[in-house]
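> I'd like to go over a predicted model; first the sequence, then the structure.
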Amino acid sequence: MKKNALSILIILLIISIVLIAGCGQSTKQTGNNGQSTTSTTQEQKGSTKYPAKQINLIIQAAPGGLSDTTARTVGGELEKILGVPVVCSNKPGASGAVAMSYVQASAPDGYTIGYVPVELTMIKALGFADIEPNSFDLIGSSNISPATVTVRADAPWKTLQEFIDYAKKNPEKVKVGNSGTGSIWHIAAASLEKAAGVKFNHVPFDGATPAIAALMGGHIDAVTVSVMEVKSGVDSGKLKVLGVMSDQKSEYLPNVPTLKEAGYDVNVSAWGGFAAPKGLPQNVKDVLYPAFEKAINSDKLKEIAKQRGFSVFYKNSDEFTKFANEQFDFYMKQIPAMGLKK
């Protein structure tokens, strides 16, 4: 009897083990529509709520400029909204192509995001990389700032026309700094060249900040960068702006004429926004897109914009995609016409 009881106990134990093991395996159930549905432990693990870890925000320019300031401010707001760290990394080079290529090659999982400047619409025409707006899922635009013609406060030119007259008499002598060969600020200087019939000596830097430092140090004669990037130098009395490349005067430099007022039809502005690798899942978009909208329209970014001298410029994903593609079409024609292709 004891033997039989022991055998029965062993059999029951084996059956129990089999049943328990079966709970972790894939099982089929019949839904209300009569079709079978499959549920697994692995599928349950795959439904982890986004975001579940650190988000990496890639910035295409050196620290301190318009791109860096905007991206870091928005990143800080995203941390509060999403509840995970947002770590910013600067990857300057090739007018943003280095950083944008990195983002494009990253996994489309919502954990690698890139700040994309106006150069997103230019680098294909320049021959730097096979990248265009449709290479990404565009999240939203964030900022805009017109170009300026800026010199040191002690420069001999009091007006834009004096600067132009000197450049005409001294071809390629005036050294104009920009944020990289083929960058929007290079385009700005080249546009002024074409409109005024002059020839500058273009000096590229990895971002606007080092270009401005070179100007202050007396290594170059002028920069064609944004209002925002020169505002602190103007406020401190070290720099002066001779003209603004926009249709309307800058709210931050109300006494500075536009280039159109000075007789030159030049309108060049830098803008920026955020993008993810192509193929972002819808459940990630549903979380990420509203979070960016809230961060870009935050009081913090508006406050920074007012302090630094740029404008908040929000367009949602669809609007930003349309806008960026229009800019892309423009620069695909404009850049070859200016002879700037690599």
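That came in fine, so what should we check first?
> from here on, just use CA atoms for contacts and neighbour counts.
Fine.
> and Trp39, how many neighbours does it have?
I think there's a mix-up here, since residue 39 is Ser and not Trp. 13 (other C-alpha atoms under 10 Å).
> residues of stretch 169-178 that come out buried?
Residues of stretch 169-178 classed as buried: Val174, Lys175, Val176, Gly177, Asn178 (neighbour count, 16 or more other C-alpha atoms under 10 Å).
> hold the first one in mind and look at this next one:
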Amino acid sequence: MSHVASPQSCADPVEHDHAAGHLAALHGSEALVDVFQPDATRHHIVEVQPALHVELDFTAVSQVAYQPTIIVGRTELPYKNIKEMVDYARANPGAINRGSPGAAILSNLAPVAFEKSLGIRTNHIPFNGDAPAIQAMLSNSIDVYGTSITSSLPHIKSGKFRVLGVMDTKRLPQVPEALTFKELGYEFEAPLRYYLSAPAATPKDVVSRLNKSINDVLADPAFIERARAIGMEPQGGTPEDMERLLNAEIARWNPVVKSLNLPKAGQ
């Protein structure tokens, strides 16, 4: 799943306190570097609607970065990693309350797909962004939470949250002790990808210049350091690379979205 950042303003954005979301567009003409400010955990996004067709309304410029989805739990829970959580869920059906920043956001879709693959179920409780979900964790209203390292790291470092699993093939440098899903025996990855797009009518030479400028920034050691400090791994590439990744993400996650029978925007 991804953010699709665009220099074109988007009307009536819906704000989410989460660094990851369903197919979306960043609001306004934010500079690329501003996306990775250490305090930039709030992004303006618009919900995907039937009238918004990413492949028709936007043209790919470049991938910008990615970070894995993670599952965090309260430290006093009886399970300390995702394998132990799965065993607990099997022994105690419906006993785990799982929060997310929104139903159609990857940090819900990935756990839904993972649970279905194993035949287990948690009680999903969606929130409008990270802030209320984190408060629910802190008040013991939910047990586990699908999120990113960006928003959860302060509470992990304080000892209130524990990373149960990283949905990637490699560990996170911010929490090197946290095991990946692969290490725990599950072939499951769910990267939160960040892209930059332009309006569909943008001339190809302009797209090429934008792509070169972005990749130059992504190779800057100072930018890499700032991005990694908040849990982002810079990753550029060509517009064609971005299109392939984006199409693969759409193909993977759209069936999961449809299975949730979510109401359309405006309903």
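All right, it came through fine. Owing to the predicted nature of the structure, the values given are computational and were not obtained by experimental measurement.
> got a TM-score for the pair?
TM-score for the superposed chains, counting by TM-score structural alignment, normalised by the length of structure 2: 0.75, backed by 242 aligned residues with a C-alpha RMSD of 3.2 Å.
> follow-up on the earlier one: which of the buried residues of stretch 169-178 of structure 1 fall in helices?
Of the positions in these, not one sits in helices, assigned by DSSP state H.
> output those as TSV; include the columns distance to Ile164 of structure 1.
Output for the buried residues of stretch 169-178 of structure 1, formatted as TSV (distance: C-alpha to C-alpha, whole Å):
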residue	distance to Ile164 of structure 1
Val174	10
Lys175	13
Val176	12
Gly177	16
Asn178	18
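> which one among the residues you listed gets closest to Val98 of structure 1?
Nearest to Val98 of structure 1 among the buried residues of stretch 169-178 of structure 1: Asn178, at 17.4 Å, using C-alpha to C-alpha.
> aligned partner of the closest one in structure 2?
Residue pairing (TM-score structural alignment): Asn178 of structure 1 is matched to Ser100 of structure 2.
> could you report the distance from that match to Gln174 of structure 2?
21 Å (C-alpha to C-alpha, to the nearest Å).
> which one is the match of Asn178 of structure 1 nearest to, not counting chain neighbours?
Excluding its sequence neighbours, the residue lying closest to Ser100 of structure 2 (C-alpha to C-alpha, 6 or more residues apart in numbering) is Pro126, at 5.0 Å.
> that neighbour matches what in structure 1?
Pro126 of structure 2 maps onto Pro204 in structure 1, by TM-score structural alignment.
> correct me, but its match touches Gly177?
Yes. Under the criterion of C-alpha atoms under 8 Å, Pro204 of structure 1 makes contact with Gly177 at 5.8 Å.
> returning to that earlier point: around the residue nearest to Ser100 of structure 2, count how many other residues there are.
The tally of other residues near Pro126 of structure 2 (other C-alpha under 10 Å) stands at 19.
> might one say that it is in contact with Ala103?
Yes. Under the contact definition of C-alpha under 8 Å, Pro126 of structure 2 touches Ala103, with a separation of 5.7 Å.
> starting at the chain centroid, how far to stretch 126-133 of structure 1?
Put simply, stretch 126-133 of structure 1 sits 15 Å off its chain's centre (C-alpha atoms, centre = their mean, to the nearest Å).
> thinking again about what came up before, any shared contact partners between Pro204 and Gly177 of structure 1?
His186, Ala211 (C-alpha atoms under 8 Å, 6 or more residues apart in numbering).
> what does Phe320 of structure 1 align to in structure 2?
Using TM-score structural alignment to pair residues, one finds that Phe320 of structure 1 aligns to Met242 in structure 2.
> please apply the same query to Pro290 of structure 1.
Match for Pro290 of structure 1 (TM-score structural alignment): Lys212.
> give me the neighbour count for that match.
Residues lying near Lys212 of structure 2 (other C-alpha under 10 Å) number 17.
> what about it, which helix or strand?
Take DSSP states H and E as the rule and Lys212 of structure 2 turns out to sit in helix 204-218.
> equivalent analysis for Lys158 of structure 1, please.
Counting by DSSP H and E, Lys158 of structure 1 is found in no helix or strand.
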